[in-house]
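Chemist: A structural model of the following input is requested.
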Amino acid sequence: MSGLLGLAAALPPVRAIRYTARVFRRFAYPDQAPSFETPEDYGLSAESFEVTAEDGVRIRGWLFEPPDARGVVIVCHPRSSNKSRVLRHIQILVEGGMAVVVFDFRACGDSERPGRRVFNSMWEPLRDLEAVARMVEQRFAGDAGLGQRVALLGCSFGGNMAIAHAGTTGRCYAALVLDSTPLIHWQDMLDLLLARERRGARRRVLRAIGDYLAVRLLVAWTRTEALYRHAQRSAQCLDRTPLLLMLGERDGYFDIEQSCRFVAESYAGPVELWRVPRGRHLTLHITAAEEYSRRLLDFLDRAFDNRAARPPARQAACAPARPSARSPARVSAASLQQRGVS
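Modeler: This is a model prediction of the structure:
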């Protein structure tokens, strides 16, 4: 059987769409990428934990709690990656006096891989984040200060999960940070990636047909459009949660202008935008290392100080109408630019 599959893969029509098939596989089902670094490599000491998502999948992670922590940050890693991918972010936060909770989404790192699902692979990680958020509530329930100063930081796809979760659970997070997060229609992103890959390729017509069909099948398979609308509804509830959106001007993974438009049209709370001139996807903390640390910690300090001064009551889960154009919380793309820092 393996010989037949190898022969089929060598046939010209199959070779023409092989990259498309890999893209489909990558986005439909995450890879359980190995961990190449440990907390000890960054001079950190982690407490391991395990929680169970509502569908029984066991999710594993690390907790970092420095003395006299000023707040708690839940960190969400990119897709087809694991918690070791964000260790530098964790180091910045811990050295800045923040407690950090990081975990592996299902089928990534040390977390369990559920039984094969046919659909909803883009939605299931929301269950993992919810289980971790409940653990954080229980862990810091005895500390009124820390319990009210909880923020979310999401990198790439982890940011998609963070913003989709934050406004739909009844919690009132102190802050939300999105790093290189594609707040876009996934069909647009995949069309762009595959069109770029087709340049100069042979059998471009066949590739274009295969790409068109594969992208639309993938969007339907994973229900990404429904997830996009869910994230919009969530963003419209976050009027008391400030957002720091960090994007690289040279991000070749998606159109960052679409992310800016999403925030301008849907995010109900105050927004700070930082567009890193030479930044690429998930490299902002490297391209502008000192500025990244300064901006991130300053933003969280201000958000936590504001939350300590005006602690909110727990709000009911929100299902809002679209914000009014007259609402002062609504921001235009132009005002995003004015409020951000280039």
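
Chemist: contacts, neighbours, all on C-alpha from now
Modeler: Noted.

Chemist: what are the ranges of the helices in the stretch 101-250 of the chain?
Modeler: Remark: helices assigned in the stretch 101-250 of the chain by DSSP state H, counting those that start in this stretch are 125-139, 144-148, 157-166, 186-198, 204-222, 224-235.

Chemist: Buried residues, the first one. List them.
Modeler: To tie it back to what came earlier, the one meant is helix 125-139. Using 16 or more other C-alpha atoms under 10 Å as the test for burial, helix 125-139 gives 125-133, 135-137.

Chemist: got the end-to-end distance for stretch 83-102?
Modeler: 6 Å (C-alpha to C-alpha, to the nearest Å).

Chemist: should've said stretch 271-290
Modeler: Across stretch 271-290, first to last residue, C-alpha to C-alpha, it's 21 Å.

Chemist: ok, residues contacting that stretch?
Modeler: For stretch 271-290, the external contacting residues (C-alpha atoms under 8 Å, 6 or more residues apart in numbering) are 89, 155-156, 179-180, 242-253, 292-293, 336-337, 339-342.

Chemist: now the strands: where do they sit in the stretch 201-342 of the chain?
Modeler: For the stretch 201-342 of the chain, the strands defined by DSSP state E, counting those that start in this stretch cover 243-248, 271-276.

Chemist: I'd like the structure of this one too, to check against the first:
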Amino acid sequence: MEVLLKVLTVGGTGYIALLAVMFLLQGALIYFPDTGRQILRTPKDVGLDYEVVWLTTEDDVRIEAWFVPAPAPRGVALLAHGNAGNIGYRVDYARLFHRLGFSLLLLEYRGYGRSEGKPSEEGTYADARAAWRHLVMERGFPAERIVLVGESLGGAVVARLAVDQRPAALVLASSFVSVPELAAELYPWLPARRLARYRYDTLEALKRVSCPVLIAHSREDDIVPFHHGERLFAAVKGTKAFLEMDGGHNEGFLFTREVWREELGRFLEQHVPEGTASIGPR
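Modeler: Predicted coordinates for the structure are as follows:
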């Protein structure tokens, strides 16, 4: 009996210690900026000119973005990437949107790439707002010509932005319902929902979004299960479309690139007015 009590005591102490570590070090489980500090590719590697833009957020953090212009653009896409790597890993998006007649602003989060600061949930939301202000106030793009695009974690970021603004459309790729929901599936032996200090509640944001929404997800996603995409799609009350992709979480676009381009192009043609965007002084 004494041995059993000791085993239970040691096990209980270890479990409590694990809970404390999970609670305190959640940021290290959500953000992976060190996987892509070095910029390995730029739009020039796919034959496109671009401009490095430095934005200052409302809390005075200096972040980087790349603006890739398209000739006589129909509009502009604002891309918020996933939780690992940097904008250099997303250069193929520039080629994709260029073919569709859209300029592109690739947003780098604070603490990622060459941006200053340290990533946080409220910080990434502020980063997205700074990018929106740049497109509207400095580039002169009207809201009805701006498409918000988010992959994985970035989906939660731009969904939140779409609640406060009125973009032409919102595109979410491989995005999750919320951090607590995903954590509960990844760590079923932990009270993950109660431990979660980060929300990134994409589902709640989508309930309040009024613009057309395209959800893209793969049944083979090995990180964010397919039913997350289904739940997000069901939450959208207005105009919406769903694209089922192939491949794992980080491979979906590689496996369905042509289908992705065709479906995305069709969606944008339906929801972004024809004609060239009226752009301001820059």
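
Chemist: Restrict the contacts of stretch 271-290 of the first structure to the buried ones and give me that as a ChimeraX selection.
Modeler: Filtering those down to the buried ones (16+ other C-alpha under 10 Å) takes a single ChimeraX command:
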select :89,155,156,179,180,242,243,244,245,246,247,248,249,250,251,253,292,293,336,337,340
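
Chemist: that older thread, dump the strands of the stretch 201-342 of the first structure into JSON lines; add distance to K83 of the first structure as well.
Modeler: Formatted as JSON lines, the strands of the stretch 201-342 of the first structure follow (distance: least, C-alpha to C-alpha, whole Å):
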{"stretch": "strand 243-248", "distance to K83 of the first structure": "20"}
{"stretch": "strand 271-276", "distance to K83 of the first structure": "24"}
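
Chemist: Of all these, which one is nearest F24 of the first structure?
Modeler: strand 243-248 (25.0 Å; C-alpha to C-alpha).

Chemist: Show where that closest one falls in the second structure, residue numbers please.
Modeler: Counting by TM-score structural alignment, strand 243-248 of the first structure pairs with residues 213-218 of the second structure.

Chemist: Superposed on the first structure, what's the mean shift for the matching stretch?
Modeler: Once the two models are superposed, stretch 213-218 of the second structure sits on average 0.5 Å from its counterpart in the first structure (mean C-alpha distance after the TM-score superposition for the first structure).

Chemist: Need the contact partners of that stretch.
Modeler: Stretch 213-218 of the second structure has contacts (C-alpha under 8 Å, 6+ apart) with 169-175, 226, 229, 232-233, 236, 239-249, 252, 267.

Chemist: ok so, going back, deepest in the core, which of the helices of the stretch 101-250 of the first structure is it.
Modeler: Most buried of the helices of the stretch 101-250 of the first structure, by mean neighbour count (mean count of other C-alpha atoms under 10 Å): helix 157-166, with a mean of 25.

Chemist: Which helix runs longest in the second structure?
Modeler: Ordering each helix of the second structure by length in residues (DSSP state H) puts helix 2-24 first.

Chemist: so what corresponds to Q91 of the first structure in the second structure?
Modeler: For Q91 of the first structure, the aligned residue in the second structure is R95 (criterion: TM-score structural alignment).

Chemist: meant to ask about L176 of the first structure, not that
Modeler: Counting by TM-score structural alignment, L176 of the first structure corresponds to L170 in the second structure.

Chemist: In this structure that match contacts L161, no?
Modeler: No: in this structure L170 of the second structure lies outside contact range of L161 using C-alpha atoms under 8 Å: 9.8 Å.

Chemist: Show the contacting residues for the residue sitting nearest the centre point of the second structure.
Modeler: Using C-alpha atoms, centre = their mean, the residue of the second structure that lies closest to the mean C-alpha position is G154, 1.1 Å off. G154 of the second structure sits next to 79-83, 175 when contact means C-alpha under 8 Å, 6+ apart.

Chemist: L243 of the second structure maps to what in the first structure?
Modeler: Residue pairing (TM-score structural alignment): L243 of the second structure is matched to W274 of the first structure.

Chemist: do R62 of the second structure as well
Modeler: By TM-score structural alignment, R62 of the second structure lines up with R58.

Chemist: How much space separates its match from L153 of the first structure?
Modeler: Distance, R58 of the first structure to L153 of the first structure, using C-alpha to C-alpha: 22 Å.
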